[in-house]
Structures are given as structure tokens and as C-alpha cells.
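Colleague: Sharing a model that was predicted from the sequence below.
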Amino acid sequence: MTKQKKWSERFESNLHPSIARFNASIGFDIKLLEYDLTGSIAHAKMLAYTEIITEGEAQQLIQGLEQIRQEYHNGEFTPGIDQEDIHLAVERRLIEIVGDVGKKLHTARSRNDQVGTDIRLYLREQIDQIRRQLRSFQQVLLDHAQNHVKTIIPAYTHLQRAQPISLAHYLLAYFEMAQRDWERLGEIYARTNISPLGCGALAGTTFPIDRHYSAKLLGFEGVSRNSLDGVSDRDFAVEFLNAASLIMVHLSRISEEMILWASDEFKFISLTDSCATGSSIMPQKKNPDVPELVRGKAGRVFGHLQGMLVLMKGLPLAYNKDLQEDKEAIFDGVATIKSCLEAMIIFLEEGIEFRQERLNQAVTEDFSSATDVADYLAVRGVPFREAYNLVGKLVKTSLASGRLLKDLPLEEWQDLHPLFEADIYEVITPKQVVAVRNSYGGTGFNQISQAIARAKVQMESS
């Protein structure tokens, strides 16, 4: 490691080596290099545009910054802890390349507004990528839904059999969750896409800069309106981690169901070899590692959200060194959500097969049509609560005799209430139970067809 130097001429002695390591962020903020270079190039152009530096000086700065970018791509620019952070590392290398003109780059700029700009550029790009992944996730769900409109599965409340539904309806529920995630990230993108560049350390600058010009060069929609807020704002990062946490909630929920469905107790899906592993001791095992890992990684993202909230809750204005801790939470949150989305897309597309025969059997072995029996009487004038209690009594006696509703003779139905006729057997078939639930947003086949059509339209809005 390069011998530690004094931080600046303001200081009389060198920083303690251990404190230098503790203070350094170069080990993780190297991820911001490309964004730091892009932001610095825009800043150099703005300095020339406002005649704070000459066009010739700006060109030298830009060429030097692009050389650093190329050196990084070639593996030649690898700053160490002695460089403290990526901003100082770039500035020092730039001065080595272009000489004293490199010292002009930091005119009218602080590391405070510089790092805020870098993080926003980084997160803006990551949000775009995650939204594209969400669209791919939705497409897999939609593809399965189109293939399984008439596939009937048991639905649950309290993890107890409730009512039969279309498998497509189940899949489209997760499509809707992902749609909200996609929309939520779009809203956060708008609040991320604001430039703090030019806020300086906290109070702006005496130089005649044009913040709107540099913001336009960087593709920002606007600039922060208050310099204190501009350098200390991390709301957008907290919002992102909140949105990421909700994405992980949704991925974890479908993961939990896939884990249950793959078990011998459910047998609703089988796992393909491409997305499952075995046991080191039990040769018969095939384990759902992908959804288990996704379920586990959800807590990791939740932790980053909590960490950011605690980080921010007591910070006085404006910038504080505490904010160095935001980057690892953001970086790991981004990496985790992207890897989980990628894995779940592959898992749903290639890693599972729905066991049609078992699903057909499952919806005929319970009392999940009981609500339809109560509705049958209610339509014929029996008050629903009275009908509900009559059917509850029927279920109780059927359980005691080891029979299902479909097994009861018509006489027993009519003994319960004379309004029952032979059509009750058609009413309680799983296919009919699903088909008649035709209220908007319901599981009826007509509603599913409309929901698929709406989903296709939503997908086109990417």
C-alpha cells in the first residue's frame, strides 16, 4: 500500500493507518466509477459552457476522464485504500494524466453533491434494469396463465381448503403484485432523477454555474431546489429499498407456495432437474433450492431497509460521514433483488411442471363447493345466513359418514331442504363452481380471459 499522506495542507500529520482503512470507501464505491466519470464530464462541460474554464481546458479534462474509463475497463486503474474514495482516486489520476488543469475539475463542486449525483445516476440505471426484469417475470406468469385458464386448483384461506379457482387466476394474482412493483419503481425513478450537482458542500457556490445545463447533459428531469436538502437527501434510496422489500415479499410468497406445492403432501408441481438439487445423504430427495433461497434472501433486503431508516433518523443537516454507509445497503439490495428475479424467472419458466392429474383430483376431494350450495338456496329465496347454517350442518354429517357432497343421494339433499333438485350435482362440480364466479376480478373463465387481455395491454406499456 502507498505510504499514507497528509489529507491536505490543513493537517500537520498523517492519518493513522488503521483510521485510514476505517475511513476508506474505495473498496465498495468503486462501483460508482462509471457514474463518477460521467458526472465529472458533464461538470467539465458546464464549467466551459459558463466560461468558468476554457473550452480547451474542458477538452483536456474530458479526454483525461475518458482515458481513466478505458484504463478501468482494461484493468489498469485499480485504486487502493490509500485513495480513500473513488472521487479522490479519479481526481488524482486525472492530474497525473493532464497535469495542473486536472486540479480545475473540482471547481464549484464538493464531494457531497458529487456522491449524491453518482448514486442517483447508478440507482436510476438499476431501477430501469429491475423494471425490465419485472416485465420478464410477469411474462412468464402470463404465459402460464394462458395455458391454464381451464386448469382448476384448490385455493386456500388459513391454509385450509376454501374454494376451487382457475390456476390462471392464481398466477395473475402475482402478475398484479408485480405490476404494482413495476409502477412503484417508476414513481421512485422520478424522484431519483433529480440532480444535486451544483449544491456544493451544502450552500451552493459563488461561481456562475448553470445547474440546469449539467442536469440536462446527465438526463435528469430537474435539479434539487434546496442545496442543504440536495446533498443530504437519501429519501430516494430508502424508497428504493422499500420497493425492493415489497418485491422480495412477493417473490417470497410465491416461493413459499412453490415449496409447499412441490411437497409430497401437496404434489401440485414437480421439480425439473435444471432447478433442483439433491441431498448429501438421502438419495430420494429433490429439493426446491431456488424458492428456498429467494425466501431466505428476502430478510437480507428487509435488513438493508431497516439499516437505511436507522442511518437517516438522527442526521442533522447537511452531509455527515454516516452517509458513507448508504452505498453497501443500496449495492447489495440491488444485487440481491436482481439475482432473485433472475432465478425466479428461470425457476417458473423451466423449473416446474404442473401435475394436471393431481390437480384434477385435488379439487374433487373436499367440501370447497359448500358456499355454492348455500348460494343455491339463497338464490331461491332462503336467507343466506339460514342457508349457510343448513350447509354447515350438511358438511358435519357428511364428514361423520365419510362422504363428500357429491356422494349424497338426492333424498338427503331434499331432506335438508325441499328446494334442492337434481341440478345441485352440476352446481357443485369444480368447473361450474369456477365458471359462475363471473364478478369483475373473479375466477370465472370469462373474467380470466378479460384479465389476460388487460395484462397484455399493461405489458405493452413498458
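Modeller: The structure has been received and is ready for your questions. None of these values were measured; they are calculated from a predicted model. Residues are numbered from 1 along each chain as shown.

Colleague: Only C-alpha atoms from now on, for both contacts and neighbour counts.
Modeller: Noted.

Colleague: mind listing what Glu55 touches?
Modeller: Counting by Cα atoms under 8 Å, 6 or more residues apart in numbering, Glu55 touches Ala48, Tyr49.

Colleague: what does Tyr170 give?
Modeller: Tyr170 neighbours (Cα under 8 Å, 6+ apart): none.

Colleague: That one and Ala155: what is the separation?
Modeller: Distance from Tyr170 to Ala155, counting by Cα to Cα, to the nearest Å: 8 Å.

Colleague: And for Asn438?
Modeller: Computed as Cα to Cα, the Asn438 to Ala155 distance reads 17 Å.

Colleague: Tell me which of these two has more neighbours.
Modeller: A direct count of neighbours by other Cα atoms under 10 Å for Asn438 and Ala155 places Ala155 higher, at 17 against 14.

Colleague: sec struct for the more buried one, please.
Modeller: The three-state label given to Ala155 by DSSP: H, G, I helix; E, B strand; the rest coil is strand.

Colleague: With the one 10 residues further on instead?
Modeller: Three-state call for Ile165 (three-state DSSP): strand.

Colleague: and it, how many neighbours does it have?
Modeller: Using other Cα under 10 Å, the number of residues around Ile165 comes to 27.

Colleague: again with Glu460
Modeller: 8.

Colleague: Go through the protein and flag its longest helix.
Modeller: In the chain, taking DSSP state H as the definition, the longest helix is helix 111-147.

Colleague: Go through that helix and flag the buried ones.
Modeller: For helix 111-147, burial by neighbour count (16 or more other Cα atoms under 10 Å) applies to 111-124, 126-127, 130-131, 133-142, 144-146.

Colleague: next one: stretch 377-392
Modeller: Buried, per 16+ other Cα under 10 Å, within stretch 377-392: Leu377, Ala378, Val382, Phe384, Ala387, Tyr388, Leu390, Val391.

Colleague: What separation do you get for the spatially closest residue to the fifth one that is not a sequence neighbour and Val391?
Modeller: Leaving aside its sequence neighbours, Ala387 sits nearest to Ala374 (Cα to Cα, 6 or more residues apart in numbering; 5.0 Å). As for Ala374, its distance to Val391 is 6 Å (criterion: Cα to Cα).

Colleague: before we go on, here's another structure to hold up against the first:
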Amino acid sequence: MTQGNTWSDRFETALHPAIAQFNASIGFDLELLPYDIQGSITHAKMLAQTGIITQAEAQQLVQGLEQVLREYENGDFQPGVEEEDVHFAVEHRLTEIVGEVGKKLHTARSRNDQVGTDIRLYLRDKINKIREDLRQYQRALLNLAENHVETLIPGYTHLQRAQPISLAHHLLAYWEMAQRDWERLGDVAKRTNVSPLGCGALAGTTFPIDRQYTAKELGFTDIYRNSLDAVSDRDFAIEFINAASLIMVHLSRLSEEIILWASQEFSFVTLKDSCATGSSIMPQKKNPDIPELVRGKTGRVCGHLQALFLLMKGLPLAYNKDLQEDKEGLFDAVKTTQASLEAMTILLSEGIEFRRQRLQEAVAEDFSNATDVADYLANKGIPFREAYNLVGKVVKTSLAAGKLLKDLTLEEWKAIHPAFEEDIYTAITPQQVVSARNSEGGTGFQQVRYALSQAQSLMNEN
């Protein structure tokens, strides 16, 4: 279909070539072609079911549309800018295949409700796939966590050593983030799965269509109740990119920690050769490219969210050409999120190894057991605030003497407070410090094992 006959006889000349290029979306909205054909097939069947066209005509349209899809999948159908967008491209090729009856496909339909339907079908499909990707990522976290319940790692607040924790507990924190992401996408899917098909350009149609039929055939759970809202709504796309941004933020947080852990200063993990790169001039280096790229791509997805917000903020009802700009950011957010989840899943599954000996040394070389000394005194009947202040003085004195708490003699402990006994040494060992934190949701080994079983059960149920 050339630019000269895309429009009605209202237009006397074709678009300027530069304007045609500027106006066209065919360069990116071909992504929607399988969904456009899915919606068109259902629309054709509905036109026949309501008597608007004959069953024979509908059969011709369906067969022609199926042929267009085959040609596209085989690489034989590659429309150019002269087609303007995927909808015109499909209709043009359909008419070439089936003849004049192809021109009946657009009866009782506008590109406005058509593109709205296509995007929702596309996004519904992609949300399901991303939720599957999230499950694979969660399984990788669970597998790692199951192997490291009693492996200890320094816990941090303000990026300062705070208290030792179970490494599994640390990894399960990211599992919980991913679980919220999985659930959040499920909520977005509900509001995405609403059909605008049949709302026309903005006001519905004079034809006796059956919107409930097309909605049911396409797997939608509901239809838009207002035609103006239907063709101009992009809330679902904003919600999706918001959810995708949160997924990326969570991946980025883990990426930052892996980058730190892999540094020589931390040396908590070793990156395997299959998931790391080298330097072009420094042969000794092994670079954490996967987490660095995920961290970088997070800004890209968050940027798409801001762009879509700004796109929508000033649009009057109903459809405006501005909405053509919703697709590239949406498509890229989908692809980037999927690729990042896959890369991080591979990294966790086969590209990272925790250095247990180094971690054991790390939790034994600081004062992260100081709170447990205060708890020890509190359990002996000393008011916690008094115990807290006493331990603060002990840490200050120990630092000045170049000692850790475990190095103090019993006499030194008793000099601090007579309540200290020999069992203080057991109370402040890293394993005991972690094991003792057995409150619900805590890092105690018993709680961590329970959390692992709960996480596994939840994933099996869903």
C-alpha cells in the first residue's frame, strides 16, 4: 500500500517522503504482527457470527491472515516504510492474497481499538513469560540458599559491618523481592487483560458487533465499558514498566553486592570464567560484566517509565498520535527485563562460587557480635540500655588495645561487669550469634530452613 492511497479521497497528494518516514511505525511495530493477526482473525469471525459479512468471506479472511503470518514467520513478508504501520501492512498483504474481500476486514474497527488490542495481547503474553523467568531466577536463588544455610556472611547497615547472618538468609531476601515482583506482574496482567476491541476510533460503531464474543475468543476476562477510555488508556503499560523497573532495581541491588563481593577487598566470591570477562591490557583481571550490565540497564528501563509518564500527562481524550511513542519503550523494557533475568539466573546457577573460608574469616574479624554481649547482660537482668553503654565502652577500649571481644580474658570481662561468666565466649561465636536469632523471619538457622521450605511450597503451589 503506497502513501498515495493509504488515506481516503479527502487527500489529493501523498506524504512528503521525509514526513512519511517520520510518521511511520513499521520499523518497530512489526513486533505486534502475530498479535495483530490473532485479533484480526477473531474480528473476522465475529463479523460473520453477527451477519455483517458472510461465513464464506470470513473463511477467506482467516485463511488469508494465516498465510500472512506464515510468510512473516518464514521471512517472506518484510514490509517497508511505505506501509506506515503493521496494521496497514497486514491488511494490504491480505488484500493481495484474497482480493476485494480483504477490504472488508476493517469493517466496524479502527486502528485505535486495533492497536490497543494488539498491545494488550502482546503484553499479556510477555508478562506470562517474564513471570516464568522470575521463577527460574527464584529457583537459582533457592538452590544457592539451600547450600549455604550455615555459611555465614557479614551483614551490613550503612555498608558498615553490623551483625553476622546466614548467607542463605541474605539470598532469600532477594527471593522475597522476586516474589513480590511475580505477584505484582500478576496484578498488572489482570488490568492488561481487558478488551478494547469494538470501541472503534473513540465512540463505538453503528454495526451490530458482539464485543463479548471477541473478548472471550481472545481470552480477555472483561471489556472496556467506555469507548473513549478504551482507545486512550495506557495505564496498563505504565503499570507494567513500573513493575519491570522494580524487577530491574532488585536485580541491580544484587548486582551491586556481587560486584563488591568479587572485588579483592571483599573476596567473598569467585566469578567463573563462563560468566566473567578480562581486561584488554591487564591480564590478571576478571571483570563482573554481567552484574555491571544489569546495573546499567536498570536506568534504561526506569527511563522508559518516566518517558511513558510524560507521554501521557498532557493527552486529551481520546486517541492521539503521541501514543505511537508508547511501543519502543515498552518493547525494550520487556526485552531488557527478560535478558537481565536470564543473565542473572545463569550467573547464580553456574557462574559464581562463594569462598567459605574467606567468609568464615570475615565474620570473625570484627565487632559485629557486640549486640550479643549486650543481649547476654540483658538476659542476666541488666537493663539493656545500661548493658548497651557498657559494651560500647568495651569496644572502645578493645579497639585501643588492638583486641577483638573474643580475645578478652575472663578477668577483663568481669572487670566490665561481674555477671560475665565463661559462657560469654560461646555466646559471641559467630555461629551462635546467628543461630540465636531465631525470632520469626530472623537469620537463625531454624528460621532460615523454615523460610526455605515455605518458599519452595509457595512456588510449587503457584
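Modeller: Noted; the coordinates are in hand. If you're wondering where the values come from, they're calculated on a predicted model, not measured in any experiment.

Colleague: Packing partners of the host helix or strand of the residue nearest to Ala387 of structure 1?
Modeller: Per DSSP states H and E, Ala374 of structure 1 falls inside helix 370-379. When contacts are defined as 3 or more Cα pairs under 8 Å, 6 or more residues apart in numbering; DSSP states H and E, helix 370-379 of structure 1 sits against helix 384-401, helix 424-427.

Colleague: 6 Å instead, please
Modeller: helix 384-401 (3 or more Cα pairs under 6 Å, 6 or more residues apart in numbering; DSSP states H and E).

Colleague: residues of the helix or strand just after the helix it packs on that come out buried?
Modeller: Following helix 384-401 of structure 1 in sequence order, the next helix or strand is helix 410-416 (DSSP H and E). Judged by neighbour count using 16+ other Cα under 10 Å, the buried positions of helix 410-416 of structure 1 are Leu410, Trp413.

Colleague: ditto for stretch 393-404 of structure 1
Modeller: Leu394, Val395, Ser398, Leu404.

Colleague: Could you dump those into a markdown table and include distance to Glu460 of structure 1?
Modeller: A markdown table is the format used below for the buried residues of stretch 393-404 of structure 1 (distance: Cα to Cα, whole Å):
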| residue | distance to Glu460 of structure 1 |
| --- | --- |
| Leu394 | 49 |
| Val395 | 47 |
| Ser398 | 50 |
| Leu404 | 46 |
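
Colleague: so how many other residues sit close to the closest residue to Arg132 of structure 1 other than its chain neighbours?
Modeller: Nearest residue to Arg132 of structure 1, sequence neighbours excluded (Cα to Cα, 6+ apart): Ser462, at 7.8 Å. Counted with other Cα under 10 Å, residues neighbouring Ser462 of structure 1 total 9.

Colleague: cool, and Lys6 of structure 1?
Modeller: Neighbours around Lys6 of structure 1, by other Cα under 10 Å: 12.

Colleague: can I assume it sits in a helix?
Modeller: No. Looking at Lys6 of structure 1 with three-state DSSP, it is coil, so not inside a helix.

Colleague: superposed on structure 1, where does the helix or strand containing Ala243 of structure 2 end up, distance-wise?
Modeller: According to DSSP H and E, Ala243 of structure 2 maps onto helix 235-261. Using mean Cα distance after the TM-score superposition for structure 1, helix 235-261 of structure 2 ends up 0.3 Å from its aligned counterpart in structure 1, as a mean over the superposed pairs.

Colleague: chain center to that helix: distance?
Modeller: 6 Å (Cα atoms, centre = their mean, to the nearest Å).

Colleague: and what of stretch 199-215 of structure 1?
Modeller: Relative to the chain's own centre, stretch 199-215 of structure 1 is displaced by 34 Å; criterion: Cα atoms, centre = their mean.

Colleague: ok, and for it, which residues are buried?
Modeller: Cys199, Gly200, Ala201, Leu202, Gly204, Thr205, Ile209, Arg211, His212, Tyr213, Ser214, Ala215.

Colleague: Sticking with the last one, tell me its helix or strand.
Modeller: For Ala215 of structure 1, the host element (DSSP H and E) is helix 211-217.

Colleague: distance from that helix to structure 2 after superposition?
Modeller: On superposition with structure 2, the mean distance recorded for helix 211-217 of structure 1 (mean Cα distance after the TM-score superposition for structure 1) is 0.5 Å.

Colleague: Now tell me what touches that helix from outside.
Modeller: Ala42, Met46, Ser195, Gly198 (Cα atoms under 6 Å, 6 or more residues apart in numbering).

Colleague: how about 8 Å then?
Modeller: Ala42, His43, Lys45, Met46, Ile194, Ser195, Leu197, Gly198, Glu221, Gly222, Val223.

Colleague: Would you convert these into TSV that also reports secondary structure?
Modeller: Listed next are the contacts of helix 211-217 of structure 1 as TSV, based on three-state DSSP:
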residue	secondary structure
Ala42	helix
His43	helix
Lys45	helix
Met46	helix
Ile194	strand
Ser195	strand
Leu197	coil
Gly198	coil
Glu221	coil
Gly222	strand
Val223	strand
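
Colleague: Give me the buried subset of these.
Modeller: Ala42, His43, Lys45, Met46, Ile194, Ser195, Leu197, Gly198, Gly222, Val223.

Colleague: Could you measure from Glu239 of structure 2 over to Glu412 of structure 2?
Modeller: Distance, Glu239 of structure 2 to Glu412 of structure 2, using Cα to Cα: 60 Å.

Colleague: how many neighbours does Trp7 of structure 1 have?
Modeller: Trp7 of structure 1: 13 neighbours (other Cα under 10 Å).

Colleague: ok, it touching Asn23?
Modeller: No. The criterion here is Cα atoms under 8 Å, and Trp7 of structure 1 misses it with Asn23 at 11.8 Å.

Colleague: ok, the residue nearest to Ile259 of structure 2 when sequence neighbours are not counted - how many residues close by?
Modeller: Once flanking residues are discounted, Ile259 of structure 2 sits nearest to Pro288: 6.2 Å by Cα to Cα, 6+ apart. When neighbours are defined as other Cα under 10 Å, Pro288 of structure 2 has 22 of them.

Colleague: how about Pro288 of structure 2, what does it touch?
Modeller: Residues counted as contacts of Pro288 of structure 2 (Cα under 8 Å, 6+ apart) are Ile259, Ala262, Leu271, Cys275, Ala276, Thr277.

Colleague: Since that was my last question, I'll sign off now.
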